[in-house]
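K.L.:
Sequence and predicted structure below; questions after.
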Amino acid sequence: MSATLKGPDSSQKLASLRDVLAFNVRTYRVKKLLSQEQLGFEAGLDRTFVSQVERARINVSLDNIEKIALALDVPAAKLLEWPKPLKAK
């Protein structure tokens, strides 16, 4: 039995572009009904790396942002866009 996919907390404060990337990766991953492991496989990255990205724990290279975007089938720039209702603190 697989766990229910849970999107990011919409009340989360996004203080940096790293936070925005984390929020957007998780949002798009959940919309595609992918686990972190499945996204990692599709992107050629480790599941733990995807987890660290989604928790804004690491700086991510442009190459890896591109891999994630391709796996999620979204333009890489979309992963770096501030969500409309959320503002930087």
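P.N.:
Right, received. Where do you want to start?
K.L.:
okay, CA-based contacts and neighbour counts for the rest of this
P.N.:
Noted.
K.L.:
Show me what the longest helix seen in the chain is packed against.
P.N.:
Of all the elements of type helix in the chain, the one with the most residues (DSSP state H) is helix 17-31. Using 3 or more CA pairs under 8 Å, 6 or more residues apart in numbering; DSSP states H and E as the contact criterion, the elements in contact with helix 17-31 are helix 47-54, helix 62-72.
K.L.:
how about 7 Å then?
P.N.:
Of the remaining helices and strands, those touching helix 17-31 by 3 or more CA pairs under 7 Å, 6 or more residues apart in numbering; DSSP states H and E are helix 47-54.
K.L.:
Give me the angle between the longest helix of the chain and helix 62-72.
P.N.:
Computed with axes from the mean of the first three to the mean of the last three CA atoms, to 10 degrees, the direction of helix 17-31 lies at 20 degrees from that of helix 62-72.
K.L.:
Put this next to the previous one:
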Amino acid sequence: MRARALVAWNLRRLRVEKNLTQEALGLLAEREPSYIGRIERGRENTTVDTLEALAAVLDAPVSAFFVVPEPDVAAPAPLRAGRKPSSASKGARTS
């Protein structure tokens, strides 16, 4: 697995383990959420500074981005899609 793909795979794995969306991770790491998505898709060649910021939020060492997965390990499943219902919509009346 190439280094960029390895970082992408491990970033998604770590983010999903922490139950964070790309948006939440981006906000906490002070990076654009779309940038997080591009890293996870292997389309961005990120910096060590960004890896350090992401690792801090994910409570992981930077080396965790370079762990080679076992051949039979499935890719991390995505988080459940969609937004949580707002409290206003729960009590909304229909007329």
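P.N.:
That came through fine. On a predicted model such as this, the values are computed, not experimentally measured, just so you know.
K.L.:
Can you pull the TM-score for these?
P.N.:
Their TM-score after superposition, calculated using TM-score structural alignment, normalised by the length of the first structure, is reported as 0.76; 72 aligned residues with a CA RMSD of 1.1 Å.
K.L.:
The spatially most central residue of the second structure and L54 of the second structure: what is the separation?
P.N.:
Centroid-nearest residue in the second structure: R15, 3.9 Å away (criterion: CA atoms, centre = their mean). R15 of the second structure is 9 Å from L54 of the second structure, where distance means CA to CA, to the nearest Å.
K.L.:
Please apply the same query to R2 of the second structure.
P.N.:
20 Å.
K.L.:
Please say which of these two ends up with more neighbours.
P.N.:
Neighbour comparison, R2 of the second structure and L54: the larger count goes to L54, with 25 against 8 (by other CA atoms under 10 Å).
K.L.:
Just tell me what the more buried one corresponds to in the first structure.
P.N.:
Under the alignment (TM-score structural alignment), L54 of the second structure pairs with I68 of the first structure.
K.L.:
got a list of what the closest residue to that match other than its chain neighbours touches?
P.N.:
With CA to CA, 6 or more residues apart in numbering as the criterion, I68 of the first structure has its nearest non-adjacent residue at 5.4 Å, and that residue is A43. Applying CA atoms under 7 Å, 6 or more residues apart in numbering to A43 of the first structure gives the contacts K67, I68, A71.
K.L.:
Need the counterpart of A43 of the first structure in the second structure.
P.N.:
For A43 of the first structure, the aligned position in the second structure is occupied by A29, per TM-score structural alignment.
K.L.:
Map E54 of the first structure across to the second structure for me.
P.N.:
When the second structure is aligned by TM-score structural alignment, E54 of the first structure is paired with E40.
K.L.:
what's the distance between the nearest residue in space to R41 of the second structure that is not next to it in sequence and L20 of the second structure?
P.N.:
Among residues not flanking R41 of the second structure along the chain, A8 sits closest, at 6.2 Å (CA to CA, 6+ apart). Applying CA to CA, one obtains 15 Å for the distance of A8 of the second structure from L20 of the second structure.
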